[in-house]
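Participant: got a predicted model here, sequence first, then my questions.
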Amino acid sequence: MGANLTSLTDGNGDSLKPGLRDIPESCVAAVFMYLSPPEICKLARLNRSFRNAASADFVWESKLPANYRFLLAKLFPDPLDSLSKKEIFAVLSRPHPFDAGSKEVWLEKTTGAVCLAVSSKAMSITGIDDRRYWNFILTDESRFHAIAYLQQIWWFEVDGEFEFQFPAGTYSLFFRLQLGKPTKRLGRRVCNFDHVHGWDLKPVRFQVSTSDSQHASCQCFLEDPEKNGNEGITKHIRGSWMNYHVGDFVVSSSNIPTKIKFSMTQIDCTHSKGGLCVDCVLIYPSNFTEKGKYF
């Protein structure tokens, strides 16, 4: 026992306690398997052992989605074989456009989950070719740098569809909308509400369906109706972008593409409506909580 105590002291009698540098890299890497990517990156700054463990391919392979090879093939025409798994995660965490820039996909940095956005330019919008009703506005408030702005129309219908290979899991679909036309005055953001009308008279109906027969729908007023007690009341804050939850769908296999259709309509022709901005449709994992105000 005395020999054991001696081994824990140096020549001056000071205790030689083991520290973080003495933990084997394999053990550190095994712990990193249970941590999130931001936590791994923070711990990698502690010492060389932790930094080496934080670069292990098997650690980052566990953080990548099951379909990451599909994403690489879809987004990059040239193979990225020279990149480590950590570098692949970093690349896929940045938004990447595809389908002629009408869609973007990226990995959520905390969980590695796949997120996707569909531009309004990729949607079918009734009356979009008639500038009396709709206009596309260039703006830095959209990830696609353009939004569809409705001045006034009687028959309001926006829909779209796309096919994508998601990892298995449950996903939520949202419309990103704003009441009021965004502009800049003297370098400051302002919003024009001159055309906002009609959204308090009848609710807007949202729908989403998939190729494997899943379907979800809901309806809500974009502004408070005159009468209380109506189903689906939602107060939209004018001049603020809101994410409206349409519904959820489940992907059972990471190897099979899912075809998704979505729409928002208000086709009661007894009144006109206008002043609405349509930015994009967003698809997030359902357990991702920072998705917007309404969901």
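Facilitator: Okay, I see it.
Participant: please count neighbours and contacts with C-alpha atoms only from this point.
Facilitator: Will do.
Participant: now residue 127: how far from residue 149?
Facilitator: According to CA to CA, to the nearest Å, residue 127 stands 11 Å off from residue 149.
Participant: okay, those two: which has more neighbours?
Facilitator: residue 149 (26 against 17; other CA atoms under 10 Å).
Participant: you'd agree the more buried one is in a strand?
Facilitator: Yes. When DSSP: H, G, I helix; E, B strand; the rest coil is applied, residue 149 is found to be in a strand.
Participant: pretty sure it contacts residue 138?
Facilitator: No. Using CA atoms under 8 Å, residue 149 makes no contact with residue 138, being 10.2 Å away.
Participant: and residue 41, how many neighbours?
Facilitator: With other CA under 10 Å as criterion, residue 41 counts 16.
Participant: no wait, residue 128
Facilitator: 18.
Participant: wait, a helix at it?
Facilitator: No. Residue 128: not assigned to a helix; according to three-state DSSP it is coil.
Participant: now it, nearest residue through space, not along the chain?
Facilitator: The spatial neighbour of residue 128 that comes closest, neighbours along the chain excluded (CA to CA, 6 or more residues apart in numbering), is residue 134 at 5.2 Å.
Participant: I'd say that neighbour and residue 150 touch.
Facilitator: Yes. Counting by CA under 8 Å, residue 134 touches residue 150, with 4.6 Å between them.
Participant: rewinding a little: which residues do residue 127 and residue 149 both contact?
Facilitator: residue 134 (CA atoms under 8 Å, 6 or more residues apart in numbering).
Participant: ok, now how distant is the most centrally placed residue in the chain from residue 284?
Facilitator: With distances taken as CA atoms, centre = their mean, residue 115 lies nearest the centre of the chain, 4.1 Å away. Distance, residue 115 to residue 284, using CA to CA: 5 Å.
Participant: take this one as well and set it beside the first:
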Amino acid sequence: MEGVKCITELPEECMSHILSLTSPRDAARSAVLSSEFRSAANSDVVWGSFLPSGFEEIISKLESPLVFSSKKDLYLHFCNGPFLLKDNTKSFWLDKATGKKCYMLGGRELSISLENVTSYWRWMPQPSSRVPAVAKLMIDCSLKIKGKMKSRMLSPSTTYVGYLLFKVASPEEVCVRWGWNAGLGGYGGDFRRVHTSEQQQQYEEEVPHMRKDGWLELEMGSFFNDKNEDDELEMEMRNFHIRTPKSGLILEGVELRPTPTPTP
């Protein structure tokens, strides 16, 4: 624009448009530079661009109403989740640095072998859980847990990592697998061995880490979500020693989060 010597001399709508092309972190940092930047950086134009597409539908699916005064306020609310969805089997939130969607699939959203046989599994409330009921394994030799999710529910062009969330009384070796179903060749992905104990690590196995909320978090694998909305992600865990009875596992669910963004 002719005659403009400083970016703050631009109309506010121009500054807002420029900031909407950056990131939530950059927009928040720019707000402290000047009153002109603060006004532009806090606008609905900027924060509306960081909200995921279809956020209105997400709001309609929340179990509890969400009250917000601006799109920045809504964005920060989503980042302070998770929020339980109306089906009581999933929770949702946003990654604060990127605005990417995050989900936790509770045990009821997963397919668990013999889950309705009370001598094998029992469903019970857990105060620290984000879903109404978690599954406790009483005894089972053929432990198998599977989950599916449509790729369109996740943020496109994003690399995600899946984590199994659980508590355990006795450590076990298990196998986990990720795979896509694109409607042609079926599910893919190779099984790999992991361990449910923080203390034991053999054969380059993955081991879990204790979270601040008291649940163990075990990385299952990573995958890139492209823009094909017809794809379906499948995740699976099964026991490694199939003839050995298992017990003591308390399953909260599987969490899907974008790969961490390095802090500059």
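Facilitator: Cool, got the structure. These numbers were taken from a predicted model, which means no experiment stands behind them.
Participant: re the thing from before, just the element for the corresponding residue of the second structure for the residue nearest to the centre of the first structure, please.
Facilitator: By TM-score structural alignment, residue 115 of the first structure lines up with residue 102 in the second structure. If you go by DSSP states H and E, residue 102 of the second structure is part of strand 101-106.
Participant: which helices and strands does the helix or strand just after that strand pack with?
Facilitator: Next helix or strand after strand 101-106 of the second structure toward the C-terminus (DSSP H and E): strand 111-112. Helices and strands touching strand 111-112 of the second structure, by 3 or more CA pairs under 8 Å, 6 or more residues apart in numbering; DSSP states H and E, are strand 144-150.
Participant: between strand 101-106 and the strand it packs on, find me the angle.
Facilitator: Orientation check (axes from the mean of the first three to the mean of the last three CA atoms, to 10 degrees): strand 144-150 of the second structure against strand 101-106 gives 150 degrees.
Participant: mean distance between the strand holding residue 102 of the second structure and the first structure after superposition?
Facilitator: In the superposition with the first structure, the average deviation recorded for strand 101-106 of the second structure is 0.7 Å (mean CA distance after the TM-score superposition for the first structure).
Participant: which secondary structure elements does that strand contact?
Facilitator: Where contact means 3+ CA pairs under 8 Å, 6+ apart, strand 101-106 of the second structure is packed against strand 90-94, strand 250-258.
Participant: how about these in JSON lines, adding distance to residue 8 of the second structure and mean neighbour count?
Facilitator: Shown next, in JSON lines, are these (distance: least, CA to CA, whole Å; neighbours: other CA atoms under 10 Å):
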{"stretch": "strand 90-94", "distance to residue 8 of the second structure": "30", "mean neighbour count": "22"}
{"stretch": "strand 250-258", "distance to residue 8 of the second structure": "34", "mean neighbour count": "24"}
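Participant: just to revisit the earlier point, from residue 257 of the first structure, how far off is the residue nearest to the centre of the first structure?
Facilitator: Residue 115 of the first structure is 15 Å from residue 257 of the first structure, by CA to CA.
Participant: now do residue 229 of the first structure
Facilitator: 41 Å.
Participant: cool, and residue 121 of the first structure?
Facilitator: 22 Å.
Participant: for residue 147 of the first structure, same thing?
Facilitator: With distances taken as CA to CA, residue 147 of the first structure is found 28 Å from residue 257 of the first structure.
Participant: who has more neighbours, the two?
Facilitator: Here residue 147 of the first structure and residue 257 are set side by side on neighbour count (other CA under 10 Å), and the busier one is residue 147, at 25 against 15.
Participant: what sits against the more buried one?
Facilitator: 120-121, 136-139, 277-280.
Participant: same thing but 6 Å
Facilitator: With contact taken as CA atoms under 6 Å, 6 or more residues apart in numbering, residue 147 of the first structure is in contact with 136-137, 278-279.
Participant: which residue in the second structure aligns with it?
Facilitator: That one, residue 147 of the first structure, aligns with residue 134 by TM-score structural alignment.
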